[in-house]
Structure formats: structure tokens, C-alpha cells
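Asker: sharing a model prediction with you, sequence too.
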Amino acid sequence: MSTAARGTAVAEHAERLWKAVTAGDEYAAADLVVRALGEGIDPESVLLDVIAAVQRRVGREWAANRLTVAQEHAATAINDRVIAGFGHLLERPEPHLGRITVACVDGEWHAMPARLLAEVLRLRGFAVDYLGAQVPAPHLVTHLHRTGPDAVALSGSLATRLPAAHATITACQAAATPVIAGGAAFGPDGRYARLLGAEAWAPDARAAADRLADPLPRPHAAQQPQDALPHLADQEYTLVTRSSGRLVKTVLAGLAERIPAMRAYTEQQRQYTAEDLAHIVEFLATALYVDDATLFTDFLSWTAGILTARGVPATALVPALELLEAELRDFPRATGLLRTARAELATGSARPA
């Protein structure tokens, strides 16, 4: 199959899979994967250029408010089951390239990127222990001592899990096991993987498998989590995290005073608003942890895009940021982040990430 013909076939199968998962037709989705393999599309391309490409489209369509939450969940569940059955369709090579543990950061429920990586590594000839979503660091370390893998592939999609990722990377290094990090949480250029001390970073499953073909350097000595992050000495991250519940309650009450319409909110509407505020505080705290304003402003840009797609002006976020800034007036790094974000939203310069 020529490169052009292969590209056309992959695009056609991706479109058919899209129609199947958005229609909720699991059997059609599974049949399509069998057909793609039978037509000579290589298994790695089926995984990454068909299934993963459709999953990314699912996320974009939900963000644009063209898929409901239920439709997004159903499509994701179908893709997950298709991947689970994928291995039964193939004769994978005998492992000959070493052993890799694939796990998600503690608190990270988005397991599909890690699952895709595990399947690609198996196709390449690695022995793989796939541990799935939200793996606590102590459990992961116990597994490392029992199995002695050559490396840990640590996946994270949510940036708010970066402090947990840091603890996990440090724990793996203490067990003399190198870490390759991947996923959106670590930044589009891997900046947070480097900051938190991972031995390697990869932007996608193919690049991760390529990098793992050569052994990662063994860690010499584990750093303490604060060693690479001297800014944590100001305690702003710790104090904001510990006071997050109070901050959400105070800002929620302040919004009700500023925005009269909120006084008529149902209990469910108030709960949704509180959850949104909790996300803002959590991303603010994470930006303080890594000392990077773009983490917070990118999150707010993404949130602004979500709100705009649902008919809510992005400037609706500004009063919440003002109230947070007032509550955190004694925290110079936090107020600086909030001031920058508020200015971008007020001027409309924030754009969907």
C-alpha cells in the first residue's frame, strides 16, 4: 500500500469509527478495527491514527458543545473497549526489548493515553505491566520492587496532578527506576517533566516507544521534591491548597452579592459553580507549584472557550478572579497570577487553548 493510499485508508476508517462511536454502536466500531487490520493497515496506525485520532476529536467536539457529556462518555467507553479487544486480534512479538511499567499519576482518571502507549510498546516487543488509572506512589513503588522494570512510563493529562507526579517521580527514582513522562499535564514541550526531574519526556506514544528503545539513564540519587523548586519556600502553594475549601465558599458568597441572578440559583447550579471555582483554585495552586503563569492562563483560556461555546461570556470569570485576588492579597505570586489572568480576560485577549 502506497503512502498516499495508506493515508486515505486511515482517514476513511477514522471517519467511519467516528460515526460508530458517536452513534453508540460498539459492534460497528469493533468490526471496523478488524476490517482496517484486514486491509493491511498496520496495528500501530490503527491504534494511533484511527482510534486515538477519533478520541481527540471526541474531546474537541465536547469542548465546542457539539457533543453532550453523555455522548462523550459513551464514545470514550466504546473506544476503550475496542482497545481492550485489540490485543486479541494480533500475534504480538515475543518481548525482547525490556520491561516497562505504564501507569497514570495518582488522581489521574484519563487512562486512555497510557493504555494506547502500553499497546504500542507491546507491539514493539516490550514486556509491559499496565497498571491503569490513578496509581498511588506507594503502590507503584511496591510494584517496582517486586518486578524490577527497566523504566516507568508515567502518564498525566490534568496539570493539577503535577504535584502528585513530582512525588511519584521522586519515589520511582528512590527505587532506582528511571521515569519517562508523557501526556498533556507535562506541557506541550515537556517543560514540567524536566522541571520535576523525569529522566525523559515524549510528546506521544510513538516518540515514547522510540525513546525507550534505548535504556534510560538510571537515577543516581532521588531529589527531595522541594530541591528543584526553591520558590516553594514561600509557602504560597501549601497555604492556598490548605485554604482551598474556604476560598471557594468565600468567593461563592461574594459572587452571590455581586451577581443578583445567582441568588435564584438552584442547589445544583450552586454546586456546579462551586466546582468551577474549585478548579480555578486548584489550577492556581498548581501554577504556584511549578512557578509558571502560563499554566494558569492557559487553563483560563480553555475555560473561556468552553463557556463561550455554551453562550456564557468569558468575562463572567473576572469577578471570581477579583474576589480571589482580594482573599489572597498577602500572597504576591498568587495575586500576580490572578491579576495577569484577569487582565487577559477583561480585554478579550484570552483564547481557547
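Answerer: Perfect, I can see it now. Residues are numbered from 1 along each chain as shown.

Asker: contacts and neighbour counts: CA atoms only from here.
Answerer: Will do.

Asker: neighbouring contacts of the longest helix along the chain?
Answerer: Secondary structure of the chain read by DSSP state H shows that its longest helix is helix 267-290. Residues outside helix 267-290 that contact it (CA atoms under 8 Å, 6 or more residues apart in numbering): 159-160, 162-163, 192, 195, 229, 231-232, 236-237, 240-241, 244-245, 247-249, 251-252, 293-296, 299-300, 320, 333-334, 337.

Asker: let's bring in a second one:
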Amino acid sequence: MSTSSPPRPPHAGHAKEPAEQVRHPGHAKEPAEQVWHAVSAMDEYAATELVLRMLDEGTAPEDVLLDVIAVVQSRVGEEWAADRISVAQEHAATAINDRAVTAVSMHPTARTTATRGRITVACVDGEWHALPARLLAEVLKLRGWHVDYLGAQVPTPHLIAHLHHTRADAVALSGSIATRLPTAHAAITACQAVGVPVIVGGAAFGPRGRYARLLGADAWAPEARAAADHLARSPLPRPQPDHQQFDDLPHLADQEYTTVARHSATLVGTVLTALQDTVPALRAHNDAQRERTAEDLAHIVEFLATALYLDDDELFTRFITWTAQILAARGVPPHSLPPALDLLARELHDFPRATRILKAATHTLTTAHPTAAGNTA
């Protein structure tokens, strides 16, 4: 585990979710490939010139944003996951794509007059993957909405203060990292409490938006075009001012989520110490490797806490399986993952839901990845 990158997606990881209503022009593949070559070469000028040329030649701005730039950004995430580009290269590529979005937004063909209502677009507090939200904001502007784009990591109190000031018709909330879902829940409930409906999107909300429904969002969309279509069909109804959703998660009464989240640092320290006895090779690691192992364990505990919040085994199992794949792509046998999960289960033996989630993930991991169980044959 110690030689891996931290097991959470970088900026590119979920730039474009699988779309249910995506329209791909037949000529889009080649332009996307051209932009990808420019972005992968870190050539900002070439990438920008390409998207501007598409607009000059008549490609609709929305198609450039979603069928070219978003596709390229998804590929950036795939290349990082496969260990074909570094985290630094991924950040640079994401920055180039963001500047390409700006170039599109400034083009004469993208200038529109607001004829519809007002939408606030923001990322959940702690969510730094801003490009999906940025793409949505630009698409909504093209569709005639007055858009307030607040960017990444928006604290809920600031979001609510903004809504009081602007009287928005709806909030579009973006989240790519599942560990931000408890915070997203608070933001959704707070927006609804002041009478503003919320549409959510992003990988954090799970396959087909399963966590969006669980957390009480008024609507969910798999990607920007579907979100814009949804908002165009009919306005989201305003919730009652006394709207509350926290009672919809009765399992939180057992305090397992609260305890694991509150004592995460202690859990990480205890497991890290015990893991060196279980996996002797870790004893030879230098300080930097031990620090990375501690970071990896912290992410594991964080995802476990989120699974407890949602009472969803699958969320944690998906994360652990993904982590094993990332390790394998980097040539690191994931053999230390099952012992780490077992040690966590021992520390949390009085917590039945946590134990269940950890055992389910271990079973899936050792079944799908035999080398994780120590079998390298």
C-alpha cells in the first residue's frame, strides 16, 4: 500500500459520468482525439486553438464542451488510473482543459442572453473537482439561464448566504468523491430548508444516482446535458421551509458513523502499528513510505465512515476494489489490503455494521484479486 498514490481520484477521476442522454455528433471523435494529443503534450495554445477552430467552423459550443473537452478530461482520468501519466501531469491537463472551457465561453457563438431563471452551481464543501460543475454552469448559460457559478469547495453557510441574497430558483450541487456525501446531505437539507430545490450530479452520488435519492435531493442527473434537459422540462418545485431529511437515515442512531469519523486518527495509528507485525515488509519502509501508508489507511477509514453514514456495503467494496486496481496498475501487489481490513474489523468488533462492511469488502477483494490474499501463483 505504501507505494501507491493516495487512493482517491485526482481532479480528472470523474470528470464525465456515464451519460444516459448523451448525443455524440459523428465528427466529434476526431476533434476530441486532436485535443487529447495537445493536452497530453501540455500544449495549452494548441488545445485552445483547436476548440476555437471548431467553433469558428460551426460546431455548437455545447458540443465542444461536452463531446470534446469533457471527453478529453475523462481520458485524463483514465490515463492517471492506468499509471500512464503522473498526478502532476493530470493536474496540468485539467488546468489546460479548464482554460479551454474559458476560451469557449468567451467565443461570440457562446454569448447568450439570460431568458430563464437563476441557478446556483457549486461543488460540495471539500470537493475540489470543479471542472464538472464548471461544464454544467457553461451549458446552463448556453441554454439561457442566469448562472451563479461558485466553484470548488463551497462551505454550506456561504452557499446559504448566497441563496438568501440571490433568491435562486434552484441549486445544482456537484460531487465526485463519495466521502463528501455527509457534507452534501447537510448542504441539500440546508438549501431545502430555505425553500430552494437541489439537483445533484457527479460520481459521488453513486450508480444511477442511488445516493441522491437516499439523501433527499429533488433531482439527479448523470451529466451536464441531462441536467440541463431536466431543468428545461419543468422547474423544480420549491420545498417547504421546514423541510428536513435527516430522519430518513434511522441507522445513524447507532452512532457507528459518528464514532468511526470522530476517532479516525486513532484507528489509523493503531492499525498502522499492528500492520507492521502482520506485513513484516512494512518495517523496512522509510519515513515517506510510512507516511503514504498512513494516508492510504486514512482514506480507507474515511470511506468506511461514509459507507456507515449511508449504510451501504457496496460503496466501500467499490472503493477497495478500485484501490486494488490502482495498486496493480502501479506494480504494487495489494497484499496488505486484506490484513488492514482485518485489523480494522478487530478494532471495531463491537460495531456490527462496520464489521459487516469490512468483511464484505475483504471477501470481494480476495475473490476478485487473488494476489491480495497473498497468492502470487
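Answerer: Thanks, I have the structure now. Every value quoted in this text rests on a predicted model; they were computed, and no experiment measured them.

Asker: TM between them?
Answerer: TM-score for the superposed chains, counting by TM-score structural alignment, normalised by the length of the first structure: 0.95, backed by 345 aligned residues with a CA RMSD of 1.3 Å.

Asker: where in the second structure does the longest helix of the first structure fall?
Answerer: Aligned using TM-score structural alignment, helix 267-290 of the first structure spans residues 287-310 in the second structure.

Asker: list the buried residues in the matching stretch.
Answerer: 289-290, 292-310 (16 or more other CA atoms under 10 Å).

Asker: now which of the contacts of helix 267-290 of the first structure would you call buried?
Answerer: Listed as buried from these are 159-160, 162-163, 192, 231-232, 236-237, 240-241, 244, 247-248, 251-252, 293, 295-296, 299-300, 320, 333-334, 337; burial here means 16+ other CA under 10 Å.

Asker: from those residues, which land in helices?
Answerer: 162-163, 192, 236-237, 240-241, 244, 247-248, 251-252, 293, 295-296, 299-300, 320, 333-334, 337.

Asker: what do we get in the second structure for residue 70 of the first structure?
Answerer: Here residue 70 of the first structure is matched to residue 88 in the second structure, going by TM-score structural alignment.

Asker: count the residues that sit near that match.
Answerer: Applying other CA atoms under 10 Å, we find 11 residues neighbouring residue 88 of the second structure.

Asker: got the residue ranges for the strands in the second structure?
Answerer: Listed from the start of the chain, the second structure has strands (DSSP state E) covering 118-124, 146-154, 170-174, 198-201, 219-220.

Asker: mind checking these for the one nearest to residue 110 of the second structure?
Answerer: Counting by CA to CA, residue 110 of the second structure lies closest to strand 146-154 out of the strands of the second structure; the figure is 13.9 Å.

Asker: what's around residue 286 of the second structure, how many residues?
Answerer: Using other CA under 10 Å, residue 286 of the second structure has 10 other residues around it.

Asker: check contacts around the aligned residue in the first structure for residue 191 of the second structure.
Answerer: For residue 191 of the second structure, the aligned position in the first structure is residue 172, judged by TM-score structural alignment. Residues near residue 172 of the first structure by CA under 8 Å, 6+ apart: 140, 141, 144, 152, 178, 179.

Asker: how about residue 155 of the second structure?
Answerer: Contacts of residue 155 of the second structure (CA under 8 Å, 6+ apart): 124, 125, 126.

Asker: can you count the residues close to the first one?
Answerer: Spelled out, that is residue 124 of the second structure. Neighbour tally, residue 124 of the second structure, other CA under 10 Å: 31.

Asker: could you measure from the aligned partner of it in the first structure over to residue 75 of the first structure?
Answerer: In the first structure, residue 124 of the second structure lines up with residue 105, judged by TM-score structural alignment. From residue 105 of the first structure over to residue 75 of the first structure the distance is 23 Å, taken as CA to CA, to the nearest Å.

Asker: buried residues in stretch 28-44 of the second structure?
Answerer: For stretch 28-44 of the second structure, by 16+ other CA under 10 Å, it's 28, 31, 32, 34, 35, 36, 38, 39, 40, 42, 43, 44.

Asker: closest one of those residues to residue 115 of the second structure?
Answerer: residue 28 (28.9 Å).

Asker: tell me who's in contact with that closest one.
Answerer: So residue 28 of the second structure contacts 67, 68 (CA under 8 Å, 6+ apart).

Asker: mind checking what it lines up with in the first structure?
Answerer: Match for residue 28 of the second structure (TM-score structural alignment): residue 10.

Asker: and its match, how far is that from residue 50 of the first structure?
Answerer: Residue 10 of the first structure sits 6 Å away from residue 50 of the first structure, going by CA to CA.

Asker: any idea how far the longest helix of the first structure is from the chain center?
Answerer: 17 Å (CA atoms, centre = their mean, to the nearest Å).

Asker: quick one: contacts for the residue positioned nearest the centre of the first structure?
Answerer: Geometric centre of the first structure, nearest residue: residue 157, 0.8 Å, by CA atoms, centre = their mean. By CA under 8 Å, 6+ apart, the residues touching residue 157 of the first structure are 108, 110, 183, 184, 185, 186.

Asker: any idea how many residues pack against the aligned partner of residue 77 of the second structure in the first structure?
Answerer: Applying TM-score structural alignment, one finds that residue 77 of the second structure aligns to residue 59 in the first structure. When neighbours are counted by other CA under 10 Å, residue 59 of the first structure registers 15.

Asker: swap in residue 48 of the second structure?
Answerer: Neighbours of residue 48 of the second structure (other CA under 10 Å): 21.

Asker: pull the contacting residues for the aligned partner of it in the first structure.
Answerer: When the first structure is aligned by TM-score structural alignment, residue 48 of the second structure is paired with residue 30. Residue 30 of the first structure makes contacts with residue 82, as judged by CA under 8 Å, 6+ apart.
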